[in-house]
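**Q** here is a sequence with its predicted model. Questions after.
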Amino acid sequence: MFRILMKALLGSLLRVLFRPQVEGAEHIPAEGPVILAGNHLAFSDSLFLTLVVKRPVYFIGKSEYVSGRGLKGRLKAGFFRGVGMIPVDRDGAHGGVAALNTGLRLLQEGKVFGIHPEGTRSPDGRLYRGRTGLARLALSTGAPVVPAALIDTDRIQPAGKKLPRILKVGVRFGKPLDFSRYEGMERDRYVLRAVTDEVMHEVMLLSGQEYVDIYATKAKAAA
């Protein structure tokens, strides 16, 4: 009930303030496991994905978001859990495995799992190489992958800005991608790379971003 209330209130607020233009929402299957794979421009990306999709969407978030103490900490934790965030310690030695296992469990339960294959926010608005955990989840569960593109969310709250700007944003969804032809090949690294690159190509077409064939973390380190 809290989740439904949060989505109703926040959804109404975001529609009034940011007037999100949603395209292709009909491509999201009405039932069964689905992976939403989107670009990553801003902190609010997962929030917009959650609020514009009719079905509940779950995504991975840092465990520190729900570990605060006191009233402020409890309110913050309630907010993130209410919008579908599953807290996972991604900084530990087994953080990546824990995140994948969480996604696997959600998909096996027939839920919608949102993921940003770039792994971190784009440092300059371009689209970067995707991590293959996305492909591993798709091949292990048989879930279709719906590519998604967030448009102009990075302009709402650029790095270093505390207060958001009121601007129109967009969310575009592409047709579901079926990778059943690779069934049983989730341990083949070449197949995993091919699947991930195909998804990122569709995201690029939807977003109109320039594609860079390196990981965003490497670009940030170099900068």
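**A** Here it is on my side, so go on. Residues are numbered from 1 along each chain as shown.

**Q** every contact and neighbour count from this point should use C-alpha atoms.
**A** Fine.

**Q** give the contact list for the closest residue to Thr50 other than its chain neighbours.
**A** Distances taken as C-alpha to C-alpha, 6 or more residues apart in numbering put Val57 closest to Thr50, at 5.3 Å, once the chain neighbours are dropped. For Val57, the contact set (C-alpha atoms under 8 Å, 6 or more residues apart in numbering) comprises 49-50, 84, 111-114.

**Q** pick out the most distant pair among those.
**A** Within the contacts of Val57, Leu49 and Lys111 form the most distant pair, 14.3 Å apart (C-alpha to C-alpha).

**Q** tell me which of these two has more neighbours.
**A** Set Leu49 next to Lys111 and count neighbours by other C-alpha atoms under 10 Å: Leu49 wins out with 25 against 21.

**Q** three-state assignment of the more buried one?
**A** helix (DSSP: H, G, I helix; E, B strand; the rest coil).

**Q** that one: what's it in contact with?
**A** Contact partners of Leu49, counting by C-alpha under 8 Å, 6+ apart, are 57, 114, 171.

**Q** try Gly95
**A** 88-89.

**Q** apply 7 Å and report the result again.
**A** Listed by C-alpha atoms under 7 Å, 6 or more residues apart in numbering, the contact set of Gly95 reads Asp89.

**Q** in addition, the following structure is provided for comparison:
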Amino acid sequence: MDPERLIYPLMKHVVMGPAMRLAFLPSVSGLRHVPRMGPVILAANHLGFLDSFVLPLMVPRRVHFLGKHEYFTGAGLKGRATATFFRSVGAIAVDRSGGRAAFDALDTSAAVLESGGVFAIHPEGTRSPDGRLYRGRTGVARLAMRTGAPVVPVAIEGTDKVQPRGQAVPRPGRIGLRIGAPMDFRGRDRGVPRGRAAREITDEIMEAIQGLSGQEYVDDYAPRPAEPR
């Protein structure tokens, strides 16, 4: 058996899950909307670094998400430990440089869903700089159309307060997770240009997320943080 499959329940149920509940007293509603079996896309807003860990630890299925390639390629004992940790919590390495990066990410995400798994995505593409909800990128819609997997909208709350941008260590505070009803987009691209269908579907998903989060909506893409020099 893959040793990382043994590490995952240990991390979720014994180490990180209890620690997160103690530190952040998470409020979770709507877990009944997450299908118990079969492929599902969790589409969530993106407020803080902790978001990618909140979903895997609070949802009662193994959740996969894309992680920067750099998390998996560090040298030495620390590098190996970091890579094992990220894989154990469901992260999948993706090299986001180069022209094929978006296609590779889509293929990787689709493979998770086609095997009956759960895949989490932040349609905004990057963390909100100011707590507002920004326009979604269409990768989530293209993934739903390609695989037929239902999309479950999710609102994450409070992660930007417990770990503001630039703060290395989170502080105790309250976080929340609100999960909405599944959205089925099968057949939405029949007789419609795929690009237009992808935009319409993405906008519907973002509207559902906003309904759960109550955030102010910005009809523009969130600015990506400047790369460190």
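**A** In hand now; what should we look at? Note that the structure is predicted; figures quoted are calculated from it, not measured.

**Q** so which of the contacts of Val57 of the first structure hold up in the second structure?
**A** Comparing those with the second structure on both residues aligned by TM-score structural alignment, their matches' C-alpha atoms under 8 Å, the contacts found in both are 49-50, 84, 111-114.

**Q** any idea how far Val118 of the second structure is from the alignment partner in the second structure of the residue nearest to Thr50 of the first structure?
**A** For Val57 of the first structure, the aligned position in the second structure is Val63, judged by TM-score structural alignment. Val63 of the second structure is 5 Å from Val118 of the second structure, where distance means C-alpha to C-alpha, to the nearest Å.

**Q** quick check: the residue in the first structure sticking out farthest from the centre vs Phe179 of the first structure, distance?
**A** Distance to the chain centre peaks in the first structure at Gly70, reaching 28.9 Å (criterion: C-alpha atoms, centre = their mean). Gly70 of the first structure sits 46 Å away from Phe179 of the first structure, going by C-alpha to C-alpha.

**Q** ok, now Met6 of the first structure?
**A** For Met6 of the first structure, the distance to Phe179 of the first structure equals 34 Å [C-alpha to C-alpha].

**Q** using CSV, lay out the contacts of Val57 of the first structure together with distance to Lys62 of the first structure.
**A** Shown next, in CSV, are these (distance: C-alpha to C-alpha, whole Å):
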residue, distance to Lys62 of the first structure
Leu49, 17
Thr50, 17
Gly84, 13
Lys111, 20
Val112, 19
Phe113, 16
Gly114, 14
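
**Q** among those, which ones are in strands?
**A** Those of the contacts of Val57 of the first structure mapping onto strands are 112-114, per DSSP state E.

**Q** circling back to that earlier point, Met6 and Phe179 of the first structure - which one has more neighbours?
**A** Met6 (18 against 15).

**Q** the more buried one matches what in the second structure?
**A** Using TM-score structural alignment, Met6 of the first structure sits opposite Met11 in the second structure.

**Q** can you classify its match as helix, strand or coil?
**A** When classified by three-state DSSP, Met11 of the second structure comes out as helix.

**Q** what does Pro172 of the second structure give?
**A** Under three-state DSSP, the three-state class of Pro172 of the second structure is coil.

**Q** any idea how far Glu26 of the first structure is from the alignment partner in the first structure of it?
**A** Correspondence of Pro172 of the second structure to the first structure, assessed by TM-score structural alignment: Ile166. Note on Ile166 of the first structure: its distance to Glu26 of the first structure, by C-alpha to C-alpha, is 27 Å.

**Q** which one's more surrounded, those two?
**A** Ile166 (14 against 11).

**Q** how much space separates the more buried one from Asn39 of the first structure?
**A** 21 Å.

**Q** for the first structure, which segments count as strands?
**A** Here the first structure has its strands, by DSSP E, at 21-23, 34-38, 57-62, 85-88, 112-115, 127-128, 145-151, 170-173, 211-212.
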